[in-house]
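In: sequence and predicted structure, then a few things I'm wondering about:
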Amino acid sequence: MTKQLSHYVNRDLSWIEFNRRVLEEAQEPANPLLERAKFLAIVSSNLDEFMSVRVAGIQDQIRAGYTKTDFTGYTPAGLWKRLLKRTNQMVAEQYRSYRDIVRALAKEGIVFRSMDELTAQQLRAVSDYFHEIVFPVLTPMAVDQSRPFPLVHTKELYLAVLLQQEDGGEEEEPLFAIVQVPSILPRFFQVPYRTGSKKTEFVLLESIIEQFIHTLFNGYKPFAVHPFRLTRNADLSINEDGAEDLLEEIEKELRKRRWGIPVRLEVARGMHPYALAMLQEELEIEDNLFQIDGPLDLSFLMKFAGSLPGYDNLRFDRMEPVYPKEFDDNEDMFSVVKERDVLVYHPYESFEAVNDFVTEAAYDPDVLAIKMTLYRVSGQSALVQALSKAAEAGKQVTVVVELKARFDEERNIAWARQLEKAGCHVVYGLVGLKTHAKILLVVRREHGTLRRYVHVGTGNYNDSTATLYTDIGLFTSHPVIGADASALFNEITGYSSPYEWKAFGVAPTGLKEKLFRLIDREIEHAKAGRKSHIVAKMNSLSNQEMIDKLYEASQAGVTIELIVRGVCCLRPGVPGRSDNIRVISIVDRFLEHARMVYFANGGEEEVYLSSADWMTRNLTRRIELMCPVFDRELGRMLINMLQLNLNDNVKARQLLPTGAYAPVVNEGEPLRSQYEARDIRKWKGYA
């Protein structure tokens, strides 16, 4: 008898399917080789975060004795068993792909060597590098009665070393030590070219250290050296209510992250049983053990593929973002936005337009105030420099810095301090809520009145990720949007009674309810025989109430098309429940990051941009924003963008009722949406 499927796909199992789609890009022969290596690095980085946050949380529940099932039908223990099997399968497949890529790179003249494959000249160069650069940085850490097991840092690479005294017998119990592979040094070292060869050859840093490990232990003989890597629980537990200073509280929690409970242990396959037993006992890890057939932590391939000079034939064609033509012909950006709304589509259009807008506001004597949210900022942020200049010039500058942006906490603390030093008012948001909305407000004096200029985006104000992620930004001076923007900042920075939003949908107080009203309106249109259609694009869909509302709309006859890049807990195509719902995911060169939603509304079409995914955390525990696009022409442009994604038959994968994904059936000419979107000037009608 076949077990009936749950109405929902489990969130964590859905995430595994997403990372498998990333892995497919590493396996895709049509992708350039070095780009395939980058995708392999992304698979590793994704899995690191999944383990340190999601899996860590499941293990916490198991330790606490939590046995209730979630809304997808899994207990923590049952889910953990399934995840362990799936992740082991994925890692095995990942390393098969790594070996395929390494073999293919070798044919192109890029070769990873083992130490015993080097020539005498190459060995001398490696020896010089070790003794001059590497050796001074290394610290051997012995483990014995007087020296307890040292702190093993999360996601750092180590060597486990077994030793014997040079004059001792083999029957003696081995001595144990660990050596950290210094992350401050490159993971790969290029050796000199062989005589008469044009091949570019590399050895890995851990292989170099292993070769000369005896230099760290005078009087002892290393007889087994194996890499290992530990992943710890990285989720912060912050008592915001009891924190006198949120910044200091987060800094304290970041220090605690070093001692997070071990979650996963990765070791080289064939590790000596004594060393493995020692690690498992000291780190208290039994079942989440990955024995790796290859180099640990393939995330180094991202830097390797990006820094290797030449070999452009093994990379994607370079794509230069174009500067938005609406601003290109006019040095005064305010005069442009005063006349009409402007839509900017990253990475096809340059993020410099946002930087220039803030910089112009900083130096404009008629600008009185600048307010914006910062969630993740790049290392050399022009925005932070411009905001600092504006504050130093006497303007009212308010910046909402989200200190709890996971894994960017330290960087954001540094930016917060720099902005405060320059005279900006820095706010850390509301207690218990992350500020994830992406909004910028400029208040300008014009002819005796004040005008508000607003930028609303789907992505972070980060010029680095704006070259890698697809996102939408809207510049507008629409008075209704401006009034809502002022009210939003007042709620975040001060005390404000509930505001009746004229245009925005804002979480956690009303975004979900607004979406429900809009979906209910489509249901009414469908029942009345009018045009009813919903198209929504997002990163993840996992909120049960939202899924149930979409099921209800499907049952009422509303056509629903969802473009969900990552986690999707909704099961499409189930007779009687979700027959009218189609779900696709696109994983390609750029990370699909824009959040948009379209409602047919009986023919009176509406389009919204949003910062929010349809996840419980976004709808209930974050300050999120959904903004309408009032300009009909721009709305039509966004609808065309959504349709382009829906027509993708090269990189799109369709979610099946089983929870698995399959390539979209290729009907007609191949259409790869990201390649079509590159011709942005034609898209926007000014080619």
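Out: On my side now, so go ahead.
In: please make it C-alpha for all contacts and neighbour counts, starting now.
Out: Will do.
In: G57 versus R63, what's the distance?
Out: Separation of R63 from G57 (CA to CA, to the nearest Å): 10 Å.
In: so the two - more neighbours on which side?
Out: G57 (18 against 11; other CA atoms under 10 Å).
In: name the element that one belongs to?
Out: Secondary-structure assignment from DSSP states H and E places G57 in helix 56-63.
In: same check on L34?
Out: With DSSP H and E as criterion, L34 is part of helix 33-49.
In: contacting residues for L550?
Out: Taking CA atoms under 8 Å, 6 or more residues apart in numbering as the criterion, L550 is in contact with 519, 560.
In: comparison target below:
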Amino acid sequence: MTRTERGEVSRYLNRDLSWVEFNKRVLEEAQDPATPLLERAKFLAIVSTNLDEFMSVRVAGLQDQQKAGYTRKDFTGYTPSGLLKRIMKRTSRMVNDQYKAYREAVRFLGREGIYISRYDDLTASQKKAMDQYYTDNVFPVLTPMGVDQSRPFPLVNSLSLYLAVVLLKEGDDPEEEPYFAIVRVPSNLSRLVRVPARGNSKKQEFVLLDDLIKQHIRSLFAGYVPLAVDPFRLTRNADLTLNEEGAEDLLEEIEKELRRRRWGVPVRLEVHKGIHAYALEMLKEEFEIEDNVFVIDGPIDLSFLMKLPSLVEGFPQLRYPELIPVYPEELEESESLFEVLGQRDVLLYHPYESFDAVNDFLMEAAEDPYVLAVKITLYRVSGHSVLIQALSKAAESGKQVTVVVELKARFDEERNIAWARQLEKAGCHVVYGLVGLKTHAKITLVVRQEQDTLRRYVHVGTGNYNENSARLYTDLGLFTSDPLIGEDASSLFNEITGFSAPSDLHTFAVAPTDLLPVLQQLIRREAEHAAAGRPARIIAKMNSLSNQEMVDALYEASQAGVPIDLIVRGVCCLRPGVEGLSETITVRSIVDRFLEHSRVVYFENGGEPDVRISSADWMTRNLTRRIELMCPVRDEGLKQDLIRILHMSLEDNVKARHLQQNGLYSRPEGEDKPFRSQFEAAKIRSWKKRPPGSGESVPTPS
């Protein structure tokens, strides 16, 4: 078992060290020879972007605690300084492995005819073409920024790529102190620049924009001789510090904080291997950073690889097979979604089923003359969103449209501000949520006049209302006209937008008021069933499990004999399989083509299964500092669908990794027939079709 910094064994795994293990599982996909080559490039990019956010938020927070002299241990037994040492050691090792995988991937891509070349390796005609591209497209947007007594060190933006340039004035003594300048690599130009083919060759070739600028650096410094040109990148603390209580206008306050983020405290410095000693000294002195310097043996910031597959033409054998989301058959039964949903509930499973159904629901609501009101929560929205168009259209046609826009969605603040303003112009009533809480619940309410009554139609989801992520993430969405769920939806929106006190809800459990106690009560109920000899079991699927109270509740249920299977993609602080503590608990993580994002929990409940979907992970922030929602699935047939989805995850023996007591993950052993849950889920037409409301039995997950 893993020991803390003082050597004692903890009941819990550390959240941040668990996250490092998760990112290593992402890296495994880039290292796996079975992963198509262009997809391996994407996973390398994801490792980088994941690590960027981890450094700018989690590591930045630990550094703040360390600087403040905070020495108290967290519940897993670590002080900030002790944890930082372990994080830096493990992330350094991870980055080294990442760049080994990068060099291997580039080598294999070259064998296929796809090259990321150095400028020096191009032919004369190719160099001429690249020189022209630089002159026409790159040089005009570059700004060399010198550093001397009259020109202080310029602002270096977080996570932007720069070149550190060490110069000698023509005719000066080489022994004199050199000059220093920086050049920002334009982020609005593609980092991968396509090179004309060599003669009649079908090979596709690219050079990096920073390499191209480096080769032409003399064009920016006439009269100087470049001694060295080295890429570097700075990561700053990206956490926003908001005074919501004192903010007269939350939107303006967040805009101010976004500007302040540019000046966040430096957290990490990445430099190219072999960087000139003078350049490194200048950077470390300016950023006041000594320990957290990563020396990179390759291109700094591999996130550019995310765009490589879209730039490469052809090569289907180097990609995953195309998945075309199907339109839910249940909703094809009628021209009107309201007609279908008035008769039955419908469950959507993205990305296998199309997000178009959600867009159509909103668009029909906008156009339907009998719809009186539309209410929705937005956390992250895609660009050119059909959903935004539908909401705007609904408001312009005179409907009452209320949109709860979460301005504090990290790294999407600017985009959400833009959406908020656009919706307000269209006549929507835009609300920014409750003070001190992020609104993370995913819910839409449509109120429709039908004969002599009003009817509520509700969509509850586990993921954001985002067409792009719905093609890349596995998520669940429930359409229902259940009157009790509709009443709860109205109560929830009244609480968010007005002064309504939390009311007694029929079906929902809502954070931060009652989601945590409801989950604890449901877990205790399973323990009571087990103690009485009745059927008991818990299967829970989520992104992260780090709340101590939830971990303790699961430990208690395990000690009562409840079999518990957890499917946790990322962070998990629970230590499974410990005798007398958690020996009935298994934990597995699935990292595959799509990001596992759905949150669903199953309770055997003495033989009367209770299945619920949720927007919330079992993390302290979700359960105590956010508005989150858990909703039961009441239709018996849809319950079976969800149990089947859980069953597929538990049966996965290709991409699943099992968490061990020591916090490390291992591949399943002794399996015969390969079973890959995401590939099986793509056969959705074959396992989902059945009469509405049927209680077709599904094998209990084993």
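Out: The structure has been received and is ready for your questions. From a predicted model like this one, the values you see are computed outputs, not experimental measurements.
In: once they're superposed, tell me the TM-score.
Out: After superposition, the two chains reach a TM-score (TM-score structural alignment, normalised by the length of the first structure) of 0.99; 687 aligned residues with a CA RMSD of 1.0 Å.
In: before we move on, the earlier item: so the helix holding G57 of the first structure matches what in the second structure?
Out: On the basis of TM-score structural alignment, helix 56-63 of the first structure is assigned to residues 60-67 in the second structure.
In: same question for stretch 129-145 of the first structure.
Out: Using TM-score structural alignment, stretch 129-145 of the first structure pairs with 133-149 in the second structure.
In: residues contacting the matching stretch, please?
Out: Contacts of stretch 133-149 of the second structure (CA under 8 Å, 6+ apart): 153-154, 179-186, 212-213, 220-221.
In: that one: end-to-end distance?
Out: Separation of the first and last residues of stretch 133-149 of the second structure by CA to CA is 35 Å.
In: now check the first structure for the residue matching R319 of the second structure.
Out: For R319 of the second structure, the residue aligned by TM-score structural alignment is R315.
In: wait, its match sits on K38?
Out: No: judged on CA atoms under 8 Å, R315 of the first structure makes no contact with K38 at a distance of 10.1 Å.
In: more neighbours: which of these two?
Out: K38 (22 against 16).
In: residues in the first structure matched by the helix ranked longest in the second structure, start to end?
Out: As assigned by DSSP state H, the longest helix anywhere in the second structure is helix 80-112. Under the alignment (TM-score structural alignment), helix 80-112 of the second structure falls on residues 76-108 in the first structure.
In: over to stretch 43-51 of the second structure?
Out: Mapping stretch 43-51 of the second structure onto the first structure (TM-score structural alignment) gives residues 39-47.
In: which helix or which strand is home to the alignment partner in the second structure of N640 of the first structure?
Out: Superposed on the second structure with TM-score structural alignment, N640 of the first structure falls opposite R644. Assessed by DSSP H and E, R644 of the second structure sits inside helix 636-651.
In: wait, isn't A26 of the first structure in contact with F39?
Out: Yes: in this structure, A26 of the first structure is within contact of F39 by CA under 8 Å, at 5.1 Å.
In: quick one, which of these two is more surrounded?
Out: A26 (28 against 24).
In: trace that one over to the second structure, please.
Out: By TM-score structural alignment, A26 of the first structure lines up with A30.
In: ok, now which ones touch that match?
Out: By CA under 8 Å, 6+ apart, the contact list for A30 of the second structure reads 39-44, 101.
In: if we use 10 Å, what do you get?
Out: Counting by CA atoms under 10 Å, 6 or more residues apart in numbering, A30 of the second structure touches 24, 36-47, 98, 101-102, 104-105.
In: mind reading off the mean deviation between the host helix or strand of it and the first structure?
Out: Per DSSP H and E, A30 of the second structure falls inside helix 15-31. On the superposed models, the aligned residues of the first structure are on average 0.2 Å from helix 15-31 of the second structure, with distances taken as mean CA distance after the TM-score superposition for the first structure.
In: just the helices in the stretch 301-450 of the first structure please.
Out: Counting by DSSP state H, counting those that start in this stretch, one finds helices in the stretch 301-450 of the first structure at the ranges 325-328, 333-339, 352-363, 382-392, 409-422.
In: same thing with the stretch 501-650 of the first structure?
Out: Going by DSSP H, counting those that start in this stretch, the stretch 501-650 of the first structure shows helices at 511-527, 544-555, 616-620, 632-646.
In: list the buried residues for the last one?
Out: The one in question is helix 632-646 of the first structure. When neighbours are counted by 16 or more other CA atoms under 10 Å, the buried residues of helix 632-646 of the first structure are found to be 634-635, 637-639, 641-642, 644-646.
In: all set, thanks.
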